[in-house]
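Student: Provided below are the primary sequence and the corresponding predicted coordinates.
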Amino acid sequence: GGERDGDGQLVVKAPVAGGKVNGEDRGNEGALQGGGGDGGGRRRLQIVGFCFAAFILCNMDRVNLSIAMLPMSEEFGWGPSTKGLVQSSFFWGYLLTQVAGGVWADRMGGKVVLGFGVLWWSLATVLTPVAARAGLPTLLLCRAMMGVGEGVAMPAMNTLLSRWIPKQERSRSLAFVYSGMFVGSIAGLSCSPFLISNYGFESVFLLFGSFGLLWGATWYFAGASGPEEDERVGEREREYIVQSTSTRAPAEEIPWRRLLGRSEVWAIIVCHFCHNWGTFILLTWMPTYYADVLGFDLFESGFYSVLPWISMAIASNAAGYFADTQLIGKGTSVTFTRKLMQSIGFMGPAVCLSLLSSVNSPQEAVALLVISQSCDAFSQSGLYSNHQDIAPRYAGVLLGMSNTAGVLAGVLGTYAVGVILEDGSWDQVWTVAVGLYVLGTVVWNAFSTGEELEEFKA
């Protein structure tokens, strides 16, 4: 609504909690807080909460094998190469559904695709102990099928949030959702040693997988792909979201050629590969590094593996809040914000990993890994927010494209560590990761942007 001033000009009055006043973006005022003209944000917070919970389950089900690997490798007689093969098999299926998950989510909406993904990977998790005892090929297939389900989760979430979350709330919302992965790692790594010691390695797969089945049943009744078709969202909040986001309807056709013709898109793809190489090495091999190099037992490996993920959960949300309120919210360009956040996300781990070979105690090594992962968490407000910045209408498929490169890094990196360690050392493992972090920093600062590309606007 509005009224005319003394000169007869129309003055538009924005809702208290955000939107625009006389054409000027009010940024974060009241964003994601109760009350105000945005309808209080209650419904979109519910969607963010569901995504957060799904990502907790995602990493709980992924990291449980990294702890269970210790007793399983002893029981089944696996060497380093076989362990690397088992760890990497998840990524075979994960790779297959990255782009497909993005296409499905952009066309059908995120509710169906995310729900399918959680239920599929949870069922595969429950079946993992049976597959392990049936033989190595069956286990590899089961882990690959789990990857198929988890592969659609990130593109589906990206599509959901591109339709539910205004741009000025994006860094915080994405940081919070992605921190669910860190919380999942914390929960999985904390609970797994106790469960394995008391109930056997099978228990972590049965228990964690059952949580996902419960989530899926709840999401079926309470989830929604966007505010336009959701009956639970208030009218004021619906109007606020629609006016504050670029996406209006699911994409019917994907402009593949135009997407792949943009250097900004390739910056995301290349940097996703560089980022995930180091991240997935730490995700899958950290307990083994603690046990073999630092001399920790099962419980110590689980405990010290948790610390970097705790620091990531804290740093991710702090960085998201800082990016939204202190940078973008105070007039700093989105482009500068994304470049700053991602530069920290790359160079922090590069410096820390390069120092690991010179430490004198296990505690110093753990401290470096904690600092490394804390810096890595700034990527949630850099690389991982950028898909929705440059092409929100195609956010799901764009994330699917870049995460395909990221998954290739996971497959190659996770297996390469096992091969390197057959005759080499952990110093060689870290050297490769550091080189890719530096490459990513150069590419990101040279070619990325935080502005929406005109040709992809709805």
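Tutor: Received, thanks.
Student: going forward, measure contacts between C-alpha atoms and count neighbours the same way
Tutor: Fine.
Student: quick one: contacts for the residue lying closest to residue 271 once chain neighbours are set aside?
Tutor: Nearest residue to residue 271 in three dimensions, chain neighbours excluded: residue 440, at 4.9 Å (CA to CA, 6 or more residues apart in numbering). Contact partners of residue 440, counting by CA atoms under 8 Å, 6 or more residues apart in numbering, are 270, 271, 274, 275, 346.
Student: ok, now which ones touch residue 208?
Tutor: 57, 60, 61, 122, 125, 126.
Student: Spatially nearest residue to the last one (excluding sequence neighbours)?
Tutor: I take that to be residue 126. Nearest in space to residue 126, with sequence neighbours left out and distances taken as CA to CA, 6+ apart, is residue 206 at 4.6 Å.
Student: The one you found: what's it in contact with?
Tutor: By CA under 8 Å, 6+ apart, the contact set of residue 206 is 125, 126, 127.
Student: Verify the stated contact: the second one with residue 210.
Tutor: The one in question is residue 126. Yes - proximity of residue 126 to residue 210 meets the contact threshold set by CA atoms under 8 Å, at 7.1 Å.
Student: which of those two has more neighbours?
Tutor: Remark: of residue 126 and residue 210, residue 126 carries more neighbours, 24 against 17, as counted by other CA atoms under 10 Å.
Student: Using the three-state scheme, assign that one.
Tutor: In three-state terms, and counting by DSSP: H, G, I helix; E, B strand; the rest coil, residue 126 is helix.
Student: Please tell me how far it sits from residue 21.
Tutor: 53 Å (CA to CA, to the nearest Å).
Student: same check, this time on residue 86
Tutor: Computed with CA to CA, the distance linking residue 86 and residue 21 is 56 Å.
Student: Looking at those two now, which is surrounded by more residues?
Tutor: In this view residue 86 and residue 21 are compared by other CA under 10 Å, and residue 86 has more residues nearby, 23 against 14.
Student: put this beside the first:
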Amino acid sequence: MATMTELSPTAGKTKHSQDTRVDESLVPKKVLSFRSTRYGIAFIAHFCNFILMAQYAAINISMVAMVNGTNHQSQFNGSTESLPLDALGGSNDAPNSLPAEGSIFGGQHALWERWGPPRERSRLCTLALSGMMLGTFAIILLGGIISQTLGWPFVFYIFGGIGCVYCLLWFVLVYDDPVSHPWISVTEKEYIVSSLAQQVSPCKQPLPFKAMLGSLPLYAICLCSFSHQWLVTILIVYMPTYISSVFNVNIRDNGFLSAFPFIISWVTGILGGQLADFLLTKNFRLVTVRKIATFLGNFPSSVLLVALSYLTPDYITTMTLLIVSCGFTPFCQSGIYINALDIAPRHSSFLMGASREFGYTAAILAPTVSGFLLSQDPEFGWRNVFLLLFAINLSGLIFYLVFGDAVVQDWAKDRKLTRL
């Protein structure tokens, strides 16, 4: 009788040790650099998310010109006042791209399974994900101008063409892991491989679907992703409309006004990852860091939007609250959006894709529900939209704060294999 046993990499360790640190002595100082290969891959992923979000948001931005073009209007009207609320949300067309987006995010997290040292995952992942906010900024700023000067199809031609060229860059420069990368330094390769030795196993194992269905930390990620995506969707889709409806501002001529909050979000997203990794160096538990980041990305933003609906419209106050609200949302990038790497590093690509797809259902429902509320109650419609957003956001956040975790789950550990 021959027995082959594959031990769990976390066997014999306490729960506390699983969700904390990497030995500082294992981190060569000269590989902690933005010139390293792993940071290069993060920048490439950053540009990928820039293109992804620009292409998605282009549908909402170009919807005005599409409707006007269908009505045979010769001039592009940048104001959203002439656009039906249900069309503004893109509820019939925009969601078609969401399944592809979920698969892209799952694929990116598969990279960080092999490329992201535990101590640097927050900054690497948020550096990549923050490209979404930069893409939103670019399309809001430039979408109306392109539609007016060249025609709305050129919004898709330009950003679609950039995406095609970018694919070539991805195919040439991105590799599955450090071992297969031809240009990575030996020092960096050894550092990444050694830091991931306890988390990444070469042994392929099937997804434990039954155990996953009973995992509260996994449900916490999915539900909080849904509630946060509801918040982000309202900000992206309806913030230009809110500014236009309250102050009668022509969004075409004031594109920077609507785009500016997202450049702030881009900055805070990158800084949020740095902050999360900094807290880990100060002996904060990983689960505490994830929950702090998730709280900051949800609660302040939704509270500020509710407060906005009760204030007397004032240009400076309104823009300040919108900018601050939008600026807080990217903190979730170093919270729920990379939490799957903590609880199930071997299955994180699947889990992140699945949680993103679950969250993106909010991108389908939020514009439809919000458009209905605005059309039914012109006087208090915005207040109802923001109160509903707050209720959904708070529910998902509380569930995550109670049941969220950052310890590798039992169903995600290596299993003992026995051959008789």
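Tutor: Noted; the coordinates are in hand. Not measured: the values here are computed from a predicted model.
Student: still on that earlier bit, relative to residue 235 of the first structure, which of the contacts of residue 206 of the first structure is nearest.
Tutor: Taking CA to CA as the measure, residue 125 is the one of the contacts of residue 206 of the first structure closest to residue 235 of the first structure, at 39.9 Å.
Student: what's the burial count for the closest one?
Tutor: Counted with other CA under 10 Å, residues neighbouring residue 125 of the first structure total 28.
Student: show me the contacts for it.
Tutor: When contacts are counted by CA under 8 Å, 6+ apart, residue 125 of the first structure is found next to 61, 143, 146, 205, 206, 208, 209.
Student: Map residue 391 of the second structure onto the first structure.
Tutor: For residue 391 of the second structure, the aligned residue in the first structure is residue 435 (criterion: TM-score structural alignment).
Student: Name the SS class of that match, please.
Tutor: Taking three-state DSSP, the label given to residue 435 of the first structure is helix.
Student: can you pull the contacts of it?
Tutor: Counting by CA under 8 Å, 6+ apart, residue 435 of the first structure touches residue 350.
Student: again, only using 10 Å
Tutor: When the contact criterion is CA atoms under 10 Å, 6 or more residues apart in numbering, the partners of residue 435 of the first structure are 274, 350, 354.
Student: So it versus residue 351 of the first structure, what's the distance?
Tutor: For residue 435 of the first structure, the distance to residue 351 of the first structure (CA to CA) stands at 11 Å.
Student: before we move on, back to that, any common contacting residues for residue 126 and residue 210 of the first structure?
Tutor: With the criterion set as CA under 10 Å, 6+ apart, the overlap between the contacts of residue 126 of the first structure and residue 210 is residue 204.
Student: returning to that earlier point: residue 420 of the first structure: which of the contacts of residue 125 of the first structure is nearest?
Tutor: Nearest to residue 420 of the first structure among the contacts of residue 125 of the first structure, counting by CA to CA, is residue 143 at 22.7 Å.
Student: Can you say which helix or strand has that closest one in it?
Tutor: For residue 143 of the first structure, the host element (DSSP states H and E) is helix 136-151.
Student: What residues in the second structure pair up with the helix or strand following that helix?
Tutor: Counting by DSSP H and E, the element after helix 136-151 of the first structure in chain order, helix or strand, is helix 153-164. Residues 104-115 of the second structure are where helix 153-164 of the first structure aligns, taking TM-score structural alignment as the criterion.
Student: how much does that stretch stray from the first structure?
Tutor: Between stretch 104-115 of the second structure and its aligned partner residues in the first structure, the average distance after superposition works out to 1.1 Å, using mean CA distance after the TM-score superposition for the first structure.
Student: Report the buried residues of stretch 419-432 of the first structure.
Tutor: Judged by neighbour count (16 or more other CA atoms under 10 Å), stretch 419-432 of the first structure contains these buried residues: 419, 420, 421, 427, 429, 430.
Student: neighbours around the nearest residue to residue 301 of the first structure once chain neighbours are set aside, how many?
Tutor: Taking CA to CA, 6+ apart, and ignoring the residues beside it in sequence, residue 301 of the first structure has residue 287 as its nearest neighbour in space, at 5.1 Å. The local packing count at residue 287 of the first structure equals 30, with neighbours defined by other CA under 10 Å.
Student: Spit out the contact partners of residue 287 of the first structure.
Tutor: With contacts defined as CA under 10 Å, 6+ apart, residue 287 of the first structure is in contact with 63, 66-70, 189, 293-294, 296-306.
Student: Just give me the match in the second structure for it.
Tutor: In the second structure, residue 287 of the first structure lines up with residue 240, judged by TM-score structural alignment.
Student: What's the local residue count around the equivalent of residue 291 of the second structure over in the first structure?
Tutor: Aligned counterpart of residue 291 of the second structure in the first structure: residue 339 (TM-score structural alignment). Other residues within reach of residue 339 of the first structure by the criterion other CA under 10 Å amount to 24.
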